[in-house]
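> got a structure for you, letters missing:
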């Protein structure tokens, strides 16, 4: 018997309404994969999955990515947390982005499972990068046609609520260049591929022109707004397409506990 799901937004996402974590059959795995491919985001509210159950669902969609340094020791997940001693990006706001835009091997998808959720703030917001490009005014589309941008992450300088300053980057910086209109490597869908969190320059343009074009693109994205905002509760599980969608995080009081188990999904067949 297949899973039943209902839409979360007008452009992507579904919520599974009859999930049983103790009955993750091959049929359930295949259904999850199809929902992911067709809707780009799959939500299981109050899923209550164990580590092994979480991994089983994710591996139905694709292999676990090991491109991140912290994953190269054989780990299969990390924590986004201010609770765990090895938790990453523990506090504060995060601008819209796709994870690993600054690496040559981008992530196909991401899965987060909520272990503890703050009462106030800490929501994850989602934006459809494919819809953003499709709805873009034609004059702006022409301005970015054929252009590429650099994306960086400086572990010493990057902040989640500020654009990176290209004049203050250290030598410990990860960087990658992608077309501003990048086609999804599996579906071929054109995506607007920029981020306030990581994008520093448009290649081949003078600094002033590059800054102006990025400002105009970010201003355009601001007019679109969020497509879906998820208010986390303990036990919630989400798997989403990291390229088709961008995500952001609302600020939350640092005194509140927030912990999510994160599993990164690599490009490639499951």
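Structure received. Nothing here was measured: the structure is a model prediction, and the numbers come from that model. Numbers count the residues shown, from 1 in each chain.
> drop to CA atoms for contacts and neighbour counts, all remaining ones
Fine.
> is it true that residue 39 touches residue 16?
No - using Cα atoms under 8 Å as the test, residue 39 is too far from residue 16 to be in contact (11.8 Å).
> now for the lengthiest strand in the chain, which elements pack on it?
Counting by DSSP state E, the longest strand found in the chain is strand 107-116. Contacts defined by 3 or more Cα pairs under 8 Å, 6 or more residues apart in numbering; DSSP states H and E place strand 107-116 against strand 237-241, strand 259-266.
> Just name whatever secondary elements the shortest one is in contact with.
The reference is to strand 237-241. Looks like strand 237-241 contacts helix 26-39, strand 41-44, strand 107-116 (3+ Cα pairs under 8 Å, 6+ apart).
> For residue 5, list the residues it contacts.
Neighbouring residues of residue 5 by Cα atoms under 8 Å, 6 or more residues apart in numbering: 14-18.
> Look at residue 56 and tell me its secondary structure.
helix (DSSP: H, G, I helix; E, B strand; the rest coil).
> Can you give me the neighbour number for it?
15 (other Cα atoms under 10 Å).
> And it, how far from residue 29?
8 Å (Cα to Cα, to the nearest Å).
> try residue 84
Residue 84 is 29 Å from residue 29, by Cα to Cα.
> Who has more neighbours out of these two?
Higher neighbour count among residue 84 and residue 29: residue 29, with 19 against 15, using other Cα under 10 Å.
> Leaving out sequence neighbours, find the closest residue to that one.
residue 60 (5.5 Å; Cα to Cα, 6 or more residues apart in numbering).
> Please apply the same query to residue 78.
With Cα to Cα, 6+ apart, the residue lying closest to residue 78 is residue 262, at 5.2 Å.
> got any residues that touch both of residue 56 and residue 29?
With Cα under 8 Å, 6+ apart, residue 56 and residue 29 have no common neighbours.
> biggest helix in this protein, by residue count?
Scanning the chain for the helix with the most residues, using DSSP state H, yields helix 207-224.
> Please compare the first structure with the one that follows:
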């Protein structure tokens, strides 16, 4: 699901008021709506007014983009109750929202995130945690970057290269509910973010496996610098970890989801480790099936928010000579049991 936001320069407002007034009289659907948005942006008449919201029903079903929805608005300004309701409804239904063409300060991003919960503070790694490196500390706004200063010190966290599927803060008693990632500097190729649907993963589970996993708990952990699989031999006292339900009901949509990720899920509780690992590998194959993955190609100014109880995310590699910088914050959720 994509929700796309457009901004408007102040000196463009007088150019679009008449067109916006006319546009608000009807809704358009299907590919014609997409063409209308493209023409509107490309014909030199400006962009939709931040004081107005135009609802375009663009639902189209494909393998990689099951549903699309666009809401034209500006998220640097305070949101009225109706606009916020529409955004939350779309988020609950579609789980990943894209606001394109934004120009956000840290305060703008923090304010928008705060509509969805308390903006989460950084939880420092435990003493003895491996793979941390010398990334700078941060408070509630994490700079995700591979840039270095003049002395070769990282200016951000998470560095360069691929990161496999995971979900933010699943290893805490209150997993972070939503994440907000904003594109600042984007490489010319690669550095994409993949989103896998945990609703679709649950729906693909055989009935007997759903029964077997009903009520089961999985140990979720954190490991810095991990490849595609967390080290299941890590001492738990060296890493953040928490038991979580392996199947959950999303509090926003009421839908069932599979809550496992190869970078986080260590073992299924009360199960022999070899049996647990074999079953988890089976679940990872379902969760990482390309048929249920949307791969986002970033542009500068993109703001993406997603539901961590409904989506796993990963990133692809990019050329070593190019830089990539994004800014992320999250909001706190509630305990899952």
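That came through fine. This one's a predicted model, so the numbers in the text were calculated from it and none came from an experiment.
> Could you tell me where stretch 127-144 of the first structure falls in the second structure?
Mapped onto the second structure using TM-score structural alignment, stretch 127-144 of the first structure covers residues 196-213.
> Next, the distance between the ends of the matching stretch.
End-to-end for stretch 196-213 of the second structure, by Cα to Cα: 20 Å.
> can you check stretch 248-263 of the second structure too?
Counting by Cα to Cα, the terminal residues of stretch 248-263 of the second structure are separated by 19 Å.
> Could you do stretch 6-14 of the first structure as well?
Stretch 6-14 of the first structure end-to-end distance (Cα to Cα) = 5 Å.
> The second structure: which residue goes with the residue nearest to residue 29 of the first structure?
Using TM-score structural alignment, residue 60 of the first structure pairs with residue 115 in the second structure.
> what's the neighbour count on its match?
14.
> what does residue 206 of the second structure give?
Neighbours of residue 206 of the second structure (other Cα under 10 Å): 10.
> Repeat that for residue 23 of the first structure.
10.
> residues in contact with it?
With Cα under 8 Å, 6+ apart, residue 23 of the first structure has no contacts at all.
> so it, which of the three states?
coil.
> Identify the residues contacting the residue mapped onto residue 83 of the first structure from the second structure.
Counting by TM-score structural alignment, residue 83 of the first structure lines up with residue 147 in the second structure. Counting by Cα under 8 Å, 6+ apart, residue 147 of the second structure makes contact with 154-156, 159, 323-325.
> now do 10 Å
When contacts are counted by Cα atoms under 10 Å, 6 or more residues apart in numbering, residue 147 of the second structure is found next to 153-157, 159-160, 322-325.
> what do you get for residue 32 of the first structure?
2-3, 16, 26, 38, 41-43, 57-58, 60-61, 239.
> Widest-spaced pair of these?
Of all pairs drawn from the contacts of residue 32 of the first structure, the one with the longest distance (Cα to Cα) is 26 and 41, at 19.6 Å.
> just to revisit the earlier point, the match of residue 60 of the first structure and residue 88 touch, don't they?
Yes - using Cα atoms under 10 Å, residue 115 of the second structure is in contact with residue 88, at 9.3 Å.
> What ranges does the stretch 201-337 of the second structure have for its strands?
With DSSP state E, counting those that start in this stretch as the criterion, the stretch 201-337 of the second structure has strands at 217-221, 241-245, 247-249, 256-258, 265-268, 293-296, 303-307, 311-315, 325-331.
> Quick check: which of those strands has the most neighbours on average?
strand 265-268 (a mean of 26; mean count of other Cα atoms under 10 Å).
> compared with the first structure, how much does it deviate?
When the first structure is superposed, strand 265-268 of the second structure averages 1.0 Å from its matched positions, counting by mean Cα distance after the TM-score superposition for the first structure.
> What is that strand packed up against?
Applying 3 or more Cα pairs under 10 Å, 6 or more residues apart in numbering; DSSP states H and E, one finds that strand 265-268 of the second structure makes contact with strand 217-221, strand 241-245, helix 273-287.
> Give me the contact list for the second one.
By that I understand strand 241-245 of the second structure. 169-175, 213-223, 236, 258-260, 264-269, 335-337.
> ok, 8 Å please
170-173, 215-222, 259, 336-337.
> ok, now the longest one?
Contacts of helix 273-287 of the second structure with the rest of the structure, by Cα under 8 Å, 6+ apart, involve 196-198, 201, 204-205, 258, 260-262, 267-268.
> List buried residues within these.
196-198, 201, 258, 260-262, 267-268 (16 or more other Cα atoms under 10 Å).
> Out of those, which comes closest to residue 103 of the second structure?
residue 196 (27.0 Å).
> Now do the same contact list for the closest one.
Contacts of residue 196 of the second structure (Cα under 8 Å, 6+ apart): 287-288, 292-294, 311-313.
> what does residue 227 of the first structure give?
Counting by Cα under 8 Å, 6+ apart, residue 227 of the first structure has contacts 9-11, 125-128.
> Show me which residues of the helix or strand where residue 36 of the second structure lies are buried.
Per DSSP states H and E, residue 36 of the second structure falls inside helix 31-42. Neighbour-count burial for helix 31-42 of the second structure flags 33-34, 37, 40 (criterion: 16+ other Cα under 10 Å).
> returning to what we had before: can you lay out the contacts of residue 32 of the first structure as TSV showing distance to residue 175 of the first structure?
Below are the contacts of residue 32 of the first structure laid out as TSV (distance: Cα to Cα, whole Å):
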residue	distance to residue 175 of the first structure
2	42
3	40
16	37
26	39
38	31
41	27
42	30
43	31
57	31
58	27
60	30
61	27
239	26
